[in-house]
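1. Predicted model, plus sequence, below.
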Amino acid sequence: MPMTDDKTIFDPEVVIPNTKRFFRFVFSLLKRRKKLIIIIVLIILALAAFRFLLARRYSPSTPKPKVVAVSVDKSFEFPALSNQGKPTGNKIRLKIAQVEKTNQVIVKDQTFTAKNNKLFLIVNLEMKNDATAPLNLLPGDLIRLTYNNDDNNKYAPDLHNNLVLISAISTKLDRVGFVIPDGARNLKLLIGELEGKKESIAVEFSS
């Protein structure tokens, strides 16, 4: 059996070139792998960007609300109520500030869109309490709506808060809302207590 010459194995002229070739091979392999990793990462990023743009293009977007508004700016005084809904002897000034006609309304952070040829009529209110104690009011009982010259049918608000608390010496913003036909005309608000006389306010939009 032939024996390997130890001098050949440990000969620097043989070992050093072989070692250099080995390290060049390793570095070349790592370099190719690094390029491959970069290419894979770039492909993943490109696919992610493509999916994002595709999703933005074809995802359904919420249409912007269509709103027309008219200023009313009329004030009324009504008996203030306790937390139990009983008269307190104080007064709350209720101001009909503005009326809006829109196809969308936000209730408790949820957007509702009118359907089936309907619209929302939103009545924006300001309630002023000059007393030094908190008082309440029921706006939903104080406002009714008629339209299309039909005075026989008086509509209560579809959207309203119940007993609204107005802090002492403060003004509270609130609203009530009605669902109306898209083609409703001759809108009138009737303002007054349930068993009392009501004042009529014509609501006329410019468009």
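-> Yep, it's here.
2. CA atoms for contacts and neighbours, from now on please.
-> Noted.
3. So which bits of stretch 89-98 are buried?
-> When burial is assessed from 16 or more other CA atoms under 10 Å, stretch 89-98 yields the following buried residues: 90, 91, 92, 93, 94, 95, 96, 97, 98.
4. got a list of contacts for it?
-> Around stretch 89-98, the neighbours that count as contacts under CA atoms under 8 Å, 6 or more residues apart in numbering are 69-80, 123-131, 135, 137.
5. Return the members of those classed as buried.
-> For the contacts of stretch 89-98, a burial check counting by 16+ other CA under 10 Å picks out 69, 72, 78-80, 123-131, 135, 137.
6. What segments of this protein are strands?
-> Per DSSP state E, the chain carries strands over the ranges 67-81, 87-102, 104-107, 110-113, 118-129, 135-137, 143-146, 164-166, 170-181, 187-191, 199-203.
7. so which of those strands gets nearest residue 32?
-> Go through those one by one with CA to CA and the one that ends up closest to residue 32 is strand 110-113, at 54.0 Å.
8. residues making contact with the closest one?
-> With contact meaning CA under 8 Å, 6+ apart, strand 110-113 is reached by 103, 104, 105, 106.
9. A further structure is provided below for comparison with the first:
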Amino acid sequence: MKVISLPQRIIVNEYFSLAGSKIAFIFSKIKNFFSTFYMSMGTFLKERKAFAATEQSSQSFYRKKNFKALKPIIIIIAATLLIYGAVKIARSLNLGKRSASGEKIDVLPARASQDINKEYTFPLKNNKGEEVSKIRMTIDKAELRDQIIISGKPATSVKGRVFLIINLKIKNEFNQTININTRDYIRLSVNNNEEEWLAPNIHNDPVEVQAISTKPTRLGFAINESDRNLELRVGEINGDKEMISLNLR
């Protein structure tokens, strides 16, 4: 048998040539894989972005659709609130007009009363302290009440308390209008305590009395229901005083 012997250099070259082609083939496959993967990822991201935009548009559409559906309800609620507010304002204005027109306001009747009918005369002095005329104060009646009228509205005493109301008449004999603080002329003691004299905390001062006229008014004290031995002291602050014992029934 004839054996052909190839040079070793040729064998080595063939080996590297074969190995190089295989490596090139492998790199080509890897390149194709990454290229396909990159293209797939790009397509996926584009589709996802398009889907997100579509979803946002859909949500916006449904929000607009829901708002359009709710719009009539919102308008009805707003109109109802406006009408309710207008009715409340109209009623309050109507009540104010009724009160201003002098409509009668009912309060509870007096719990007890006492007729006094005493008249007192006091000097009317000008700014210089000179007497220019006389004023006459008549104490008509004393009452115990649970309700009174203050500023045109009923006021009710709290539990355990009651109003002692003193009804007065002020007569102005001067030829000009005068203003008088009636609370300066009356004090009250309770429970035989003549060390403490209470000033009226309910009054209409200063009371304006037109020239040559008589004006009714009142004073009041908020006292305890348990208070007994009520006594009034009547007179000028720096003048003589007269005592009036109250026995209200």
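-> Okay, I see it. Keep in mind it's a predicted model, so treat the numbers as computed, not measured.
10. Looking at the buried residues of stretch 89-98 of the first structure, which is nearest residue 33 of the first structure?
-> Of all the buried residues of stretch 89-98 of the first structure, residue 33 of the first structure sits closest to residue 98, with 68.6 Å by CA to CA.
11. Okay, the counterpart of the closest one in the second structure and residue 185 of the second structure: tell me how far apart.
-> With the correspondence set by TM-score structural alignment, residue 98 of the first structure lines up against residue 141 in the second structure. Residue 141 of the second structure sits 16 Å away from residue 185 of the second structure, taking CA to CA, to the nearest Å as the criterion.
12. Where in the second structure does the helix ranked longest in the first structure fall?
-> For the first structure, the helix with the greatest residue count under DSSP state H is helix 12-58. The alignment of helix 12-58 of the first structure onto the second structure (TM-score structural alignment) finds no residues at all.
13. what about that helix, distance to the chain center?
-> For helix 12-58 of the first structure, the gap between its own C-alpha mean and the chain's C-alpha mean amounts to 46 Å (CA atoms, centre = their mean, to the nearest Å).
14. before we move on, what about stretch 53-63 of the first structure?
-> 17 Å.
15. With stretch 103-119 of the first structure instead?
-> Shown here is stretch 103-119 of the first structure, whose average C-alpha point lies 11 Å from the average C-alpha point of the whole chain (CA atoms, centre = their mean).
16. same question, stretch 132-140 of the first structure
-> A distance of 28 Å separates the centroid of the chain from that of stretch 132-140 of the first structure, by CA atoms, centre = their mean.
17. what distance separates the start and the end of it?
-> When the termini of stretch 132-140 of the first structure are compared using CA to CA, they are 24 Å apart.
18. ok, the aligned partner of residue 125 of the first structure in the second structure to residue 137 of the second structure distance?
-> Taking TM-score structural alignment as the alignment basis, one finds that residue 125 of the first structure is matched in the second structure by residue 168. Separation of residue 168 of the second structure from residue 137 of the second structure (CA to CA) stands at 7 Å.
19. Residue 160 of the second structure too?
-> In this structure, residue 160 of the second structure lies at 31 Å from residue 137 of the second structure, with CA to CA as the measure.
20. Quick check: the gap between residue 183 of the first structure and residue 144 of the first structure.
-> With distances defined as CA to CA, the gap from residue 183 of the first structure to residue 144 of the first structure amounts to 19 Å.
21. on that earlier part again, of all pairs in the contacts of strand 110-113 of the first structure, which one is the farthest apart?
-> Greatest spatial distance in the contacts of strand 110-113 of the first structure: 103 and 106, 10.6 Å, computed using CA to CA.
22. who has more neighbours, the two?
-> Set side by side, residue 103 of the first structure and residue 106 show more neighbours around residue 103, with 21 against 9, by other CA atoms under 10 Å.
23. could the buried residues of stretch 89-98 of the first structure be laid out in a markdown table, adding distance to residue 47 of the first structure?
-> Converted to a markdown table, the buried residues of stretch 89-98 of the first structure look like this (distance: CA to CA, whole Å):
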| residue | distance to residue 47 of the first structure |
| --- | --- |
| 90 | 67 |
| 91 | 65 |
| 92 | 62 |
| 93 | 61 |
| 94 | 58 |
| 95 | 57 |
| 96 | 55 |
| 97 | 53 |
| 98 | 50 |
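24. And residue 110 of the first structure? What does it align with in the second structure?
-> So, by TM-score structural alignment, residue 110 of the first structure is matched to residue 153.
25. wait, residue 186 of the first structure
-> By TM-score structural alignment, residue 186 of the first structure lines up with residue 229.
26. Also residue 139 of the first structure?
-> With TM-score structural alignment as the matching criterion, the partner of residue 139 of the first structure in the second structure is residue 182.
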